[in-house]
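>>> Requesting a structural model of the entry that follows:
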Amino acid sequence: MLAAIDHVQLAAPPGSEDLLRRYYVDALGMTEIPKPPVLAARGGCWFRAGAVQLHLGIEGASGSGGPAGFRPAKKAHPGLRVTDIEAYAARLESHGAEVAWDDDLPGHRRFYSEDPVGNRLEFLEPVVRAYAPGS
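Next up is the predicted model:
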């Protein structure tokens, strides 16, 4: 029986760890968590915010120091629930991240953004409607 999602793994090109740290720690407010030594040798970074973990694993040509062979997924993405979505969007924009609002999910405010290597991220907050007697 499934109990929860432990983490979501996204891909990143070789040599992008510092860019990822600036985005996931500075812009998103996550904390980097240490990888086990055997996994740390493969590169990449792991991040946490509360119960949410995102792992960024290295994909593409090794040793190139660049994005050779790396292509981020265009449609696949984690959906991250946030509070005070307007302030969160402003935080990302203040760190240079583009924010694209989307009104297509009823009952939610949401936007999409991309990390520095092109991974798509969805940020959403349920809309709480005030109760109106007789409705």
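
>>> From here on, just use CA atoms for contacts and neighbour counts.
OK.

>>> who touches the lengthiest helix in the chain?
Counting residues, the longest helix in the chain under DSSP state H turns out to be helix 85-94. For helix 85-94, contacts defined as CA atoms under 8 Å, 6 or more residues apart in numbering pick out 27-28, 82, 98-99, 109-111, 123-125.

>>> Could you also give me the structure for this second sequence? I'd like to compare it with the first:
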Amino acid sequence: MLTAIDHVQLAAPPGSEPILRAFYGDVLGMTEVPKPRGLAGRGGCWFQAGAVRLHVGVEDGFRPARKAHPGLRVTGIDAYADRLVAHGVGVVWDDALPGHRRFYAHDPAGNRLEFLEPSPRA
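Got it, this is the predicted structure:
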């Protein structure tokens, strides 16, 4: 029986770890989690914020998915969007999901990210 999602893995080009660390750490406010010794040599980096865990692995010939994305629930979505914009990240609001406010953004590798918060007005 499935009980939860343990983590979501995204991909990025080799050598992109420094800009990913800045984005996921400084911009999104996540904490980098050390990779296990046996996996550290593969590159990439892992991040966590509470129960939310994102693993970013490096991939030769990487091309970001155009539609696939993790949906990340936030609180204070307006302030969170403002935080991203203040760091130079573009946000695109979308009101097509009933009962939620949400926007999309992209990480420095081009991965699409959805940020959403249940709307009390629904």
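
>>> Which residue numbers in structure 2 does the longest helix of structure 1 align to?
Under TM-score structural alignment, the counterpart of helix 85-94 of structure 1 in structure 2 spans residues 77-86.

>>> quick check, W46 of structure 1 in a helix?
No. Counting by DSSP: H, G, I helix; E, B strand; the rest coil, W46 of structure 1 is not part of a helix but strand.

>>> What is the burial count for it?
Close neighbours of W46 of structure 1, defined as other CA atoms under 10 Å, add up to 22.

>>> same thing with the one 3 residues further on?
Using other CA under 10 Å, A49 of structure 1 has 15 other residues around it.

>>> In the host helix or strand of A11 of structure 1, which residues are buried?
Assigned by DSSP states H and E, A11 of structure 1 falls within strand 8-12. Residues of strand 8-12 of structure 1 classed as buried: 10-12 (neighbour count, 16 or more other CA atoms under 10 Å).

>>> Please apply the same query to stretch 25-41 of structure 2.
25, 27-28, 30-32, 35.

>>> that older thread, beyond the strand holding A11 of structure 1, next helix or strand please.
helix 17-21.

>>> and that following helix, which stretch of structure 2?
Under TM-score structural alignment, the match for helix 17-21 of structure 1 is residues 17-21.

>>> So which residues make contact with the matching stretch?
In contact with stretch 17-21 of structure 2 (CA under 8 Å, 6+ apart) are residues 32, 43-45, 107-109.

>>> how big is the offset of it relative to structure 1?
Here the mean offset of stretch 17-21 of structure 2 against structure 1 after fitting is 0.3 Å, by mean CA distance after the TM-score superposition for structure 1.
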